[in-house]
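Novice: give me coordinates for this.
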Amino acid sequence: MPPQLIAPTVAVHASFLAAMAEFRADGTEHVPHSGLARELRTWAGRWPTAEGFAAYVGTVGDAAPVERADGVVPVTTRWWVADGVYLGRVTFRHRLTDELLHYGGHIGYAVRPGARRQGHATAMLRAALPVAHHELGIDPVLVTCDDTNTGSRKVIESCGGIFEDRRDEKLRYWIHAPATAAGR
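Specialist: Okay, here's the model as predicted:
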């Protein structure tokens, strides 16, 4: 079966653990402003147990994210999985704060290091856009990347990203929902 975006599930526990080990070896837990880095620092000690992993999945797999009192925006997470193997993830931020407007955007994505350069990032972002546009009502979608990340820049542009500007080390792109036949 080809890869697809799915809700987080305990069914991919073993491959998730392997992917997180790859991310840790890649230095991801030290990346500033990264939700994945934060999760690696917060949850890594609990992921190995079935109970700890189930608790994590329950946290990131919430079907209806809510606004938090501490100002953290609601986030929806989907995992990129093929044949029961965790390959990466997409996070959808339902609205933008001033900080997210500058460096984070609406969508963040990460492909496990062992699955990179195989087209997964482009396929993931393409699969994520209808979720953002139609399920979550986000249009246009802001996607950002580091100015040194040529691969991510190409992914965003190939998915219809229109460059707006550079803010510090971040490139900012907007992606609009495609026009429908009824909307033309």
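Novice: contacts, neighbours, all on C-alpha from now
Specialist: OK.
Novice: run through who's touching stretch 45-53.
Specialist: Residues outside stretch 45-53 that contact it (CA atoms under 8 Å, 6 or more residues apart in numbering): 10, 13, 17, 56.
Novice: of all the residues you listed, which comes closest to residue 111?
Specialist: For residue 111, the nearest member of the contacts of stretch 45-53 is residue 17. The distance, counting by CA to CA, is 13.8 Å.
Novice: the closest one - that's part of a strand, no?
Specialist: No. Looking at residue 17 with DSSP: H, G, I helix; E, B strand; the rest coil, it is helix, so not inside a strand.
Novice: ok, which stretches of this structure are strands?
Specialist: Taking DSSP state E as the criterion, the chain carries its strands at 4-6, 75-82, 85-93, 107-111, 141-146, 162-167, 170-175.
Novice: could you also give me the structure for this next sequence, so I can compare it with the first?
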Amino acid sequence: MPQLVSPTVAVMQSFLGAMDEAWREGADNTQTAGWIARYGATWHTLEGFADFVAQLHAEESDPSVLPHGWVLTSTRWWVEGDEYLGRIAVRHVLSDFLREVGGHIGYDVRPSARRRGHATAMLRAVLPYAHELGIDPALVTCDDDNVPSIRVIEACGGVLEDVRGRKRRYWVPTSA
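Specialist: Okay, here's the model as predicted:
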């Protein structure tokens, strides 16, 4: 049964396979695309991948390691055994940009694992953690034409606030 875990080198090979899938699919303007751009040249070695994982852990609590304009973010990976299925990120606060476009929570599922309920399960699983961080409700956004993501957010109790440009903005309760 899949579960949320902190980023770990234990799923390195599967993670790299997922990044290759995302690259072939044409991932753009996503967290995955950002990771590929920043770390893709070095994460194919155990040392490089360990550095990537360490950076993700540091981004949860050390503002000094964040690129300009970023906020503290807790990243969790959705894994089953040693298979990486997806990722979800909880941004601890909203910057002006995140308030308009990105929201508190962002997620994606590797292309070969889609349409199996992983995104809905991930979002449901991370909501109590967001609540522990003092986030309630959480802003979750998606593109206006992303029907699968709309279904995920609404299945988790998301209430549409509005549509701004191409982004639908939902508020999702984090408490039971």
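Novice: now the strands of structure 1 as JSON lines including distance to residue 153 of structure 1 and mean neighbour count?
Specialist: As requested, those are exported to JSON lines (distance: least, CA to CA, whole Å; neighbours: other CA atoms under 10 Å):
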{"stretch": "strand 4-6", "distance to residue 153 of structure 1": "21", "mean neighbour count": "18"}
{"stretch": "strand 75-82", "distance to residue 153 of structure 1": "20", "mean neighbour count": "22"}
{"stretch": "strand 85-93", "distance to residue 153 of structure 1": "16", "mean neighbour count": "23"}
{"stretch": "strand 107-111", "distance to residue 153 of structure 1": "12", "mean neighbour count": "21"}
{"stretch": "strand 141-146", "distance to residue 153 of structure 1": "7", "mean neighbour count": "24"}
{"stretch": "strand 162-167", "distance to residue 153 of structure 1": "10", "mean neighbour count": "14"}
{"stretch": "strand 170-175", "distance to residue 153 of structure 1": "8", "mean neighbour count": "21"}
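Novice: closest one to residue 36 of structure 1 among those strands?
Specialist: Once the strands of structure 1 are compared by CA to CA, strand 107-111 is nearest, at 8.3 Å.
Novice: so that closest one matches what in structure 2?
Specialist: Counting by TM-score structural alignment, strand 107-111 of structure 1 lines up with residues 105-109 of structure 2.
Novice: same question, stretch 149-156 of structure 1
Specialist: So stretch 149-156 of structure 1 sits over residues 146-153 in structure 2, by TM-score structural alignment.
Novice: can you check stretch 80-88 of structure 1 too?
Specialist: Under TM-score structural alignment, the match for stretch 80-88 of structure 1 is residues 78-86.
Novice: so residue 57 of structure 2 is in contact with residue 5, correct?
Specialist: No. Contact status for residue 57 of structure 2 versus residue 5: not in contact, 11.5 Å apart, counting by CA atoms under 8 Å.
Novice: centre of the chain to stretch 64-83 of structure 1, how far?
Specialist: How far stretch 64-83 of structure 1 lies from its chain's middle: 9 Å, per CA atoms, centre = their mean, to the nearest Å.
Novice: quote the end-to-end distance of it.
Specialist: 26 Å (CA to CA, to the nearest Å).
Novice: could you dump the strands of structure 1 into a markdown table with distance to residue 47 of structure 1 added?
Specialist: Output for these, formatted as a markdown table (distance: least, CA to CA, whole Å):
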| stretch | distance to residue 47 of structure 1 |
| --- | --- |
| strand 4-6 | 19 |
| strand 75-82 | 16 |
| strand 85-93 | 14 |
| strand 107-111 | 18 |
| strand 141-146 | 28 |
| strand 162-167 | 35 |
| strand 170-175 | 31 |
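Novice: can you check which of those strands gets nearest to residue 134 of structure 1?
Specialist: Smallest distance to residue 134 of structure 1 across the strands of structure 1 (CA to CA): 11.4 Å, for strand 141-146.
Novice: how many other residues sit next to residue 118 of structure 1?
Specialist: For residue 118 of structure 1, the count of nearby residues is 10 (other CA atoms under 10 Å).
Novice: do the same with residue 26 of structure 1
Specialist: 12.
Novice: what sits against it?
Specialist: By CA under 8 Å, 6+ apart, the neighbours of residue 26 of structure 1 are residue 113.
Novice: what's the distance between it and residue 111 of structure 1?
Specialist: Where residue 111 of structure 1 is concerned, residue 26 of structure 1 sits at a distance of 12 Å (CA to CA).
Novice: next one: residue 152 of structure 1
Specialist: Using CA to CA, one gets 11 Å for the distance from residue 152 of structure 1 to residue 111 of structure 1.
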